[in-house]
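Colleague: Here is a sequence with its predicted model. Questions after.
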Amino acid sequence: MIHPALRKKQRLILFALLALIVATSVIGIGMGVSSLSYDRLIPTLLGQGSFKETFILYSVRMPRLIITLLAGMAFALSGAILQSITRNDLADPGIIGINSGAGVAVTVFFLFFPIDAGSFVYALPLVAFAGAFITACLIYFFSYDRFAGLQPVKLVLTGVGFSMAFSGAMIVFISSAERAQVDFIAKWLAGSIWGTDWPFIWALLPWLAVLIPFTLSKAHRLNLLELGEPVAIGIGVAVEKERVALLLTAVALAASAVSVTGGIAFIGLMAPHMAKALVGPRHQLFIPVALLMGGWLLLLADTVGRQLVDPDGIPAGIVVALIGAPYFLYLLLKKQ
């Protein structure tokens, strides 16, 4: 039973985050190389804008905003799941190598399996999922002890090792690529939001539409798993079955987001921690908050990054890393 005061607090925080998302979106729409004046925003939304205003809003700004918001939500939920099933506060799909595994798969697919643009968009999440899934299986295998179960610290260290190995593999692939391909991969690695057209939204949206409700339905199971294996088994939870299903969910969420945003880390680390600090550790309370927090953080990072350097700005992944890396060190020192 969740106390009504906590439910009320959660609703207020969700409302505040929605307000922040709307405010950041409005600011982002009105800024950039092709700006849209704020007094013309409502008329353009209502179909009364000029061709230029309509094009800027619906073909340039809106798809990017939606993709950034959805990807941030996916990263945040993936991080929340990983932290719960591993009982490790430092778990994040970017830090433990899942994003890198997806990145290698996308890079190989991009370089060696060229297909038409229409199919490429929808194939990317599947390719990224395959790479992330293989990586997650390897990390799980090397982190699991037959007698002691999953080792949380070992999982992070193994993931960091795989991340470094995949970064080296990416350099090898890049060294044999053409200049245009190298430019794309370099931007992808930096976390530049590159999938900014409506087809990328339709490619990403089904994954979230299925996986977010599924995770919310597993909130009680996540609460039990976070108490530890002995407690969960004693209550009657099929620990390995639940853990594998949730791990696949986390991998799919991270891979689908990586396929359109590139290598962005730390969102999955920061958003769940901030949500828990606001509403507590119960998954029924903090997962909805983490979803909106992750979406807003990535949206804010992309909006700020686009304004810092002309003409293309700083990739959102770099802006997030400038904030997330010190936060990661803080959590690491706190665990000592």
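Modeller: Arrived safely. Numbers count the residues shown, from 1 in each chain.
Colleague: Please count neighbours and contacts with C-alpha atoms only from this point.
Modeller: Noted.
Colleague: Relative to residue 240, how far out is residue 233?
Modeller: Note on residue 233: its distance to residue 240, by C-alpha to C-alpha, to the nearest Å, is 10 Å.
Colleague: Once you drop chain neighbours, what's closest to residue 280?
Modeller: Closest residue to residue 280 in three dimensions, ignoring its sequence neighbours and counting by C-alpha to C-alpha, 6 or more residues apart in numbering: residue 286, at 6.6 Å.
Colleague: Please determine how far the one you found is located from residue 108.
Modeller: 37 Å.
Colleague: what about these two, which has more around it?
Modeller: The residue with more neighbours, out of residue 286 and residue 108, is residue 286; 23 against 15, by other C-alpha atoms under 10 Å.
Colleague: Looks like that one contacts residue 271 (just checking).
Modeller: No. No contact is recorded between residue 286 and residue 271 when judged using C-alpha atoms under 8 Å, the distance being 9.6 Å.
Colleague: hang on, the earlier thing: after the helix or strand hosting the residue nearest to residue 280, which helix or strand is next? Please name it.
Modeller: Using DSSP states H and E, residue 286 sits within helix 283-308. From helix 283-308 onward toward the C-terminus, using DSSP H and E, the following helix or strand is helix 316-334.
Colleague: now the angle between helix 283-308 and that following helix, please.
Modeller: Helix 316-334 and helix 283-308 are oriented at 130 degrees to each other (axes from the mean of the first three to the mean of the last three C-alpha atoms, to 10 degrees).
Colleague: Pull out the buried positions in helix 316-334.
Modeller: Counting neighbours by 16 or more other C-alpha atoms under 10 Å, one finds that the buried residues in helix 316-334 are 316-321, 324, 328.
Colleague: Nearest to residue 141 among the residues you listed?
Modeller: For residue 141, the nearest member of the buried residues of helix 316-334 is residue 328. The distance, counting by C-alpha to C-alpha, is 24.6 Å.
Colleague: this is the other structure I want to compare:
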Amino acid sequence: MRRRMASVLGLLALLIAATAAVALGTGEAPLSYGRIIPTLFGHGSTQEEFILFSLRLPRIVITLLAGMALAFSGAILQGITRNDLADPGVLGINSGAGAGVALFFLFFSIDAGTFVYAIPLVAFVSGLLTAAVIYTISYNRTAGLQPVPFVLTGVGVSIALSGLMIVLISSTDRTKVDFIAKWLAGNIWGDDWPFIWAMLPWLAVGSLIALYRAKRLNILHLGDPVSIGLGVRVRRERLVLMATAVAVASAAVSVTGGISFIGLMAPHIAKMIVGPRHERAIPAAMLIGGWLLLTADTIGRNVLAEPLPAGVVVSLIGAPYFIYLLLKR
């Protein structure tokens, strides 16, 4: 099984590398594929280095990290809720983080250097508050956390927060409206190196926490009675894992906007390939999520005359998949 897992991760890494190579050579600014490797090793012209290191590479890296983060969050949420429809976008966590970012952007003046590192923290706080509200409303003291009420509550909260975003848009100036509108569409706006350094620690720490607790997450997936019988502190483990999922998803949302369905599709595909055990499914889901978002962004930037936000491309694929899962369940 370890050999198979290594083969799967290796194939996914090669798939990501191939897609990244396509993304490096495509776009509005011309850069031939024959010049990519020389430019990477410092033998390109000033224009080629600017295109590669200032435009293409940071966007590719941030897109990969964001896709990995959303897939990671979806895998954790599906595990602790025992619901295959759980996703940070569907549950309203993305909307909560986005509402916090919008409020922060509209009403607080802060310099650009601090803004880059403050925005993931703001998104985390607002996303965590949203998750706490959803958890409190859907939790039943007798039956525990039930999958269906949790998802339905998340959908309701997401709709309410979307209404709040519309109210915010209607009451501010045009420049800020454009930013929020692009954010809502899932436009990857934080495509510069500082945003990578701002988001990377959240993903790295969250991944270590989840992999350390992967066996407990496997037990939680069996249900509360079994978990309690095996000595797992259900409420504490669920809260720690939920906070971790919210933190990582919020960090991604803060730089990519409202992108849904990556956290829904990637864990499903990973479980079909490597099985349901989370110590295997989480790494595979992260690579699949990174590849899905990178592919969506590459398609959105190059297929049509006008660039299409990655969130829109993902939704065109993810919405039918969500309906399929809903009908199946």
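Modeller: Happy to help now that I have it. The shown structure was predicted, so the numbers you read here are calculated from the model rather than taken from an experiment.
Colleague: Report the TM-score for the pair.
Modeller: Laid over one another, the chains give 0.99 as their TM-score (TM-score structural alignment, normalised by the length of the second structure), with 329 aligned residues with a C-alpha RMSD of 0.7 Å.
Colleague: Excluding covalently adjacent residues, which one is nearest to the equivalent of residue 101 of the first structure over in the second structure?
Modeller: In the second structure, the residue matched to residue 101 of the first structure (TM-score structural alignment) is residue 96. Once its chain neighbours are removed from consideration, residue 96 of the second structure has its nearest residue in residue 127; the separation is 4.8 Å (C-alpha to C-alpha, 6+ apart).
Colleague: List the contacts of that neighbour.
Modeller: 93-98, 100, 246-247, 250 (C-alpha atoms under 8 Å, 6 or more residues apart in numbering).
Colleague: That one maps to what in the first structure?
Modeller: In the first structure, residue 127 of the second structure lines up with residue 132, judged by TM-score structural alignment.
Colleague: Give the aligned range of stretch 267-279 of the second structure in the first structure.
Modeller: Stretch 267-279 of the second structure maps onto residues 272-284 of the first structure, going by TM-score structural alignment.
Colleague: Outside of that stretch itself, list whatever touches it.
Modeller: By C-alpha under 8 Å, 6+ apart, the residues outside stretch 272-284 of the first structure that reach it are 6, 9-10, 76-77, 79-80, 216, 219-220, 222-223, 285-287, 289-290, 293.
Colleague: Mind checking which of these are buried?
Modeller: Judged by neighbour count, with 16+ other C-alpha under 10 Å as the criterion, the buried members of these are 10, 76-77, 79-80, 216, 219, 222-223, 285-287, 289-290, 293.
Colleague: Identify each of the helices in the stretch 151-300 of the first structure and give its residue range.
Modeller: With DSSP state H, counting those that start in this stretch as the criterion, the stretch 151-300 of the first structure has helices at 152-175, 179-189, 198-217, 219-225, 229-235, 239-261, 267-279, 283-308.
Colleague: could I get the ones you listed as CSV with distance to residue 27 of the first structure?
Modeller: As requested, the helices of the stretch 151-300 of the first structure are exported to CSV (distance: least, C-alpha to C-alpha, whole Å):
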stretch, distance to residue 27 of the first structure
helix 152-175, 35
helix 179-189, 24
helix 198-217, 21
helix 219-225, 34
helix 229-235, 46
helix 239-261, 21
helix 267-279, 21
helix 283-308, 8
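Colleague: can you tell me which of those comes nearest to residue 124 of the first structure?
Modeller: Among the helices of the stretch 151-300 of the first structure, the nearest to residue 124 of the first structure by C-alpha to C-alpha is helix 239-261 (5.7 Å).
Colleague: what packs against that closest one?
Modeller: Using 3 or more C-alpha pairs under 8 Å, 6 or more residues apart in numbering; DSSP states H and E as the contact criterion, the neighbours of helix 239-261 of the first structure among helices and strands are helix 62-86, helix 98-112, helix 117-143, helix 198-217, helix 229-235.
Colleague: What range does that helix cover in the second structure?
Modeller: Under the alignment (TM-score structural alignment), helix 239-261 of the first structure falls on residues 234-256 in the second structure.
Colleague: Tell me the buried residues in the matching stretch?
Modeller: Of all the residues in stretch 234-256 of the second structure, those buried under the rule 16+ other C-alpha under 10 Å are 234, 237-238, 241-256.
Colleague: Can you name the residues that contact the residue minimising distance to the centre of the first structure?
Modeller: Closest residue to the average C-alpha location of the first structure: residue 75 at 1.9 Å, with C-alpha atoms, centre = their mean. For residue 75 of the first structure, the set of contacting residues under the criterion of C-alpha under 8 Å, 6+ apart consists of 93, 253-254, 257, 267-268, 294.
Colleague: which residues does the residue mapped onto residue 220 of the first structure from the second structure contact?
Modeller: Matched across to the second structure, residue 220 of the first structure falls on residue 215, judged by TM-score structural alignment. Contacts for residue 215 of the second structure were tallied using C-alpha under 8 Å, 6+ apart; they are 278-279.
Colleague: mind checking how far residue 215 of the second structure is from residue 272 of the second structure?
Modeller: Taking C-alpha to C-alpha as the measure, residue 215 of the second structure falls 19 Å from residue 272 of the second structure.
Colleague: Residue 188 of the second structure too?
Modeller: 29 Å.
Colleague: Those two: which is more packed in?
Modeller: Using other C-alpha under 10 Å, the more surrounded residue of residue 188 of the second structure and residue 272 is residue 188, with 24 against 10.
Colleague: quick one: that one and residue 258 touch, right?
Modeller: No. At 9.4 Å, residue 188 of the second structure and residue 258 do not qualify as touching, with contact defined as C-alpha under 8 Å.
Colleague: Return the residue of the second structure aligned against residue 180 of the first structure.
Modeller: For residue 180 of the first structure, the residue aligned by TM-score structural alignment is residue 175.
Colleague: Report the contact partners of its match.
Modeller: Residue 175 of the second structure neighbours (C-alpha under 8 Å, 6+ apart): none.
Colleague: Can you tell me what residue 78 of the second structure aligns to in the first structure?
Modeller: For residue 78 of the second structure, the aligned residue in the first structure is residue 83 (criterion: TM-score structural alignment).
Colleague: for its match, what are its contacts?
Modeller: Residues in contact with residue 83 of the first structure, defined by C-alpha under 8 Å, 6+ apart, are 89-92.
Colleague: What of residue 205 of the first structure?
Modeller: Going by C-alpha under 8 Å, 6+ apart, residue 205 of the first structure touches residue 70.
Colleague: Give the aligned equivalent of it in the second structure.
Modeller: Alignment note (TM-score structural alignment): residue 205 of the first structure maps to residue 200 of the second structure.
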